[in-house]
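Chemist: this one's structure only:
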C-alpha cells in the first residue's frame, strides 16, 4: 500500500510547484493529473475521436491505461505501455484534454487510474478535490491557500516577467471569480477536508511551505 499525500487549494496557491518539490524531497511520485488528461486525449485523437463525441470517448476509456513514472528525475507519461511524453504539449492534445475533462466517464476513468497509482506507489497529488474525493483516506491532507491579493500579486509578477501587459486588479477579480466557480460547482467542489491541515502561504516562502508539508509526512 502506498503512502499518500493530498494537497488541495484554490487557483494560484502554488499547489503544483509545492507538490513537485515535496515529492522530490521525500522521494514520492508526483501525480500530475493534468498530464493524465492529456494522455487520454492522445488516446482519443489516435482513434479519430472528435471533441464532441462523448459516447465514443466513454467506450474508448475502457481500454485506456495511463500511468506516470519517473525516469532520471523526469516525469514520463505512458499510454498502454508506450511513452507519449513528447506528445503531451501538442496544441490538439491540449484542446482535446480541455474538452474531455468535462466528460463524467473520463473523470471516472482517471479517478480509477489515480487511485491505482496511489495504491501501488508513494504519491503526492494536488488539485481541488484530492483529499475529499480522489484520496479520502490519504495519510496526509493539506489545504494550501493564500489571500486573493497574494495570489494575484504572484500571478501578476509571473506574467510581467514573461513580458505580458497585465492589470493587477483584473487578475485579482479573475481569481475571486474562479474561487467562486470552483467552490460552488456541482461535481467535486473545492473545499477543505475536515481532517486536512490548513497551510496559509501568504507570508511564507516556497521553501518554508515545502518544509512545513514535508514535516507532516511521517515516511
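Modeler: That came through, no problem. Everything numeric here is computed off the predicted structure, so don't read it as measured data. Residues are numbered from 1 along each chain as shown.

Chemist: C-alpha from now on. contacts and neighbour counts both.
Modeler: Will do.

Chemist: so what's the nearest residue to residue 178 once chain neighbours are set aside up against?
Modeler: In this structure, residue 178 finds its nearest non-sequential neighbour in residue 11, 7.3 Å apart by Cα to Cα, 6 or more residues apart in numbering. Residue 11 makes contact with 175, 178-179 under the criterion Cα atoms under 8 Å, 6 or more residues apart in numbering.

Chemist: for the most far-flung residue of the chain relative to its centre, which non-adjacent residue is closest in space?
Modeler: Of all residues in the chain, the one whose C-alpha sits farthest from the chain's mean C-alpha position, using Cα atoms, centre = their mean, is residue 165 at 27.3 Å. Closest residue to residue 165 in three dimensions, ignoring its sequence neighbours and counting by Cα to Cα, 6+ apart: residue 159, at 7.8 Å.

Chemist: next secondary structure after the strand or helix carrying the one you found?
Modeler: Taking DSSP states H and E as the definition, residue 159 sits inside helix 148-161. Secondary structure here is assigned by DSSP H and E; on that basis, the next helix or strand after helix 148-161 toward the C-terminus is helix 168-184.

Chemist: what residues sit buried inside that next one?
Modeler: Within helix 168-184, the residues that qualify as buried by neighbour count (16 or more other Cα atoms under 10 Å) are 171-172, 175-176, 179, 182.

Chemist: which residues does the helix or strand that that helix is followed by contact?
Modeler: Next helix or strand after helix 168-184 toward the C-terminus (DSSP H and E): strand 197-200. Surrounding strand 197-200, the residues in contact under the criterion Cα under 8 Å, 6+ apart are 141-147, 209.

Chemist: which ones among those lie within strands?
Modeler: Among the contacts of strand 197-200, the members falling in strands (DSSP state E) are 141-145.

Chemist: adding another structure so you can compare the two:
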C-alpha cells in the first residue's frame, strides 16, 4: 500500500493554522499535528521544574529526555509529556510566551523535529507550525503557507485572549504579534519563512471554510489517487 500524503501548513501566529489544520485533517481522515503544542508542552515542564528560559543547555537536555505525544481526533487532540496530559495546561499566555522563547534554541528544535518526523513518517498527516514544510518535512507532498495581515491576526488573537479571561487591549496584542513575527523570522534556528514550493494563501478576507475548501481543491489536484480512494467531505 503506498504511503499516504504529508500536508504541511506554515505561517505566522494568528493566521488560522490550527483551526484550518484540524478541519483539513478531519476532511482527509488524517492525523492532525499541532507542532507548536510540543514546544508549549516542553515550556510547561521547564517552568514547573524551575529551569530558566535563558539556560539553553538545560532546556536542550530537557527536550532530549522528554517524551511528548499527540493523540486523538483532530478536533480533540490531546497533548501529553512523559505520560501526563497537559492539553489544557499549555494554553495560557504565559506558556505561549515561554514556548516562543524556547523554540529559538537550536538544540531544542533539533530534538522536537526528530520527534515530529517519527510521528509523521508513515504519512496520512497534516502538520501545522512554522517550519513544517522547510525543516520537518521538506519533501512533503503538499505545502501551504497561510498568512493574514498583522491587524487581522491581532484581532483574532485578541478574541482568543479575552475568551481566556485576559484583560488586554488590541494595541497590546498587535504589538505582541509584531514582536512574535520578528522573533520567528529572525531566529537562527529554523526561522519562519515560506518554502519555495509552498502555496501561499492569505486568509485576511477568507473564512475558515473557504480556506479549507481552497486547500482541498489543491490537494485533489496534487494527490488525485489519495483523495479519490478516500472519502473527502466538502
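Modeler: Yep, that arrived. Computed from a predicted model, the values in this text were never measured in an experiment.

Chemist: just the residues contacting the helix holding residue 159 of structure 1, thanks.
Modeler: Contacts to helix 148-161 of structure 1, defined as Cα under 8 Å, 6+ apart, come from residues 12-13, 165-168, 171-172, 175-176, 202.

Chemist: picking that back up, relative to residue 127 of structure 1, how far out is the residue farthest from the centre of structure 1?
Modeler: As judged by Cα to Cα, to the nearest Å, residue 165 of structure 1 and residue 127 of structure 1 stand 28 Å apart.

Chemist: ditto for residue 108 of structure 1
Modeler: Distance of residue 108 of structure 1 to residue 127 of structure 1, computed by Cα to Cα: 15 Å.

Chemist: neighbour-wise, which of the two wins?
Modeler: Counting neighbours by other Cα atoms under 10 Å for residue 108 of structure 1 and for residue 127 shows that residue 127 has the greater number, 20 against 13.

Chemist: so what corresponds to that one in structure 2?
Modeler: With TM-score structural alignment as the matching criterion, the partner of residue 127 of structure 1 in structure 2 is residue 129.

Chemist: go ahead and confirm that match touches residue 19.
Modeler: No - using Cα atoms under 8 Å, residue 129 of structure 2 is not in contact with residue 19; the gap is 12.0 Å.

Chemist: which stretches of structure 1 form helices?
Modeler: Counting by DSSP state H, structure 1 forms helices over residues 15-26, 33-46, 54-61, 91-100, 104-120, 148-161, 168-184, 206-216, given from the N-terminal end onward.

Chemist: out of those, nearest to residue 136 of structure 1?
Modeler: The stretch from those with the least distance to residue 136 of structure 1 (Cα to Cα) is helix 104-120; that distance is 10.3 Å.

Chemist: what about residue 128 of structure 1, how many neighbours?
Modeler: As a measure of burial, residue 128 of structure 1 has 23 neighbours, counting by other Cα under 10 Å.

Chemist: OK, contacts around it?
Modeler: With contact set as Cα under 8 Å, 6+ apart, residue 128 of structure 1 has these partners: 8-10, 182, 188-191.

Chemist: repeat the analysis, applying 7 Å as the threshold.
Modeler: When contacts are counted by Cα atoms under 7 Å, 6 or more residues apart in numbering, residue 128 of structure 1 is found next to 8-10, 190.

Chemist: could you dump these to JSON lines with distance to residue 198 of structure 1 and neighbour count?
Modeler: JSON lines is the format used below for those (distance: Cα to Cα, whole Å; neighbours: other Cα atoms under 10 Å):
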{"residue": "8", "distance to residue 198 of structure 1": "10", "neighbour count": "27"}
{"residue": "9", "distance to residue 198 of structure 1": "9", "neighbour count": "26"}
{"residue": "10", "distance to residue 198 of structure 1": "12", "neighbour count": "25"}
{"residue": "190", "distance to residue 198 of structure 1": "14", "neighbour count": "21"}
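
Chemist: redo the residues you listed as a markdown table? Include distance to residue 21 of structure 1.
Modeler: Shown next, in a markdown table, are the contacts of residue 128 of structure 1 (distance: Cα to Cα, whole Å):
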| residue | distance to residue 21 of structure 1 |
| --- | --- |
| 8 | 15 |
| 9 | 16 |
| 10 | 18 |
| 190 | 23 |
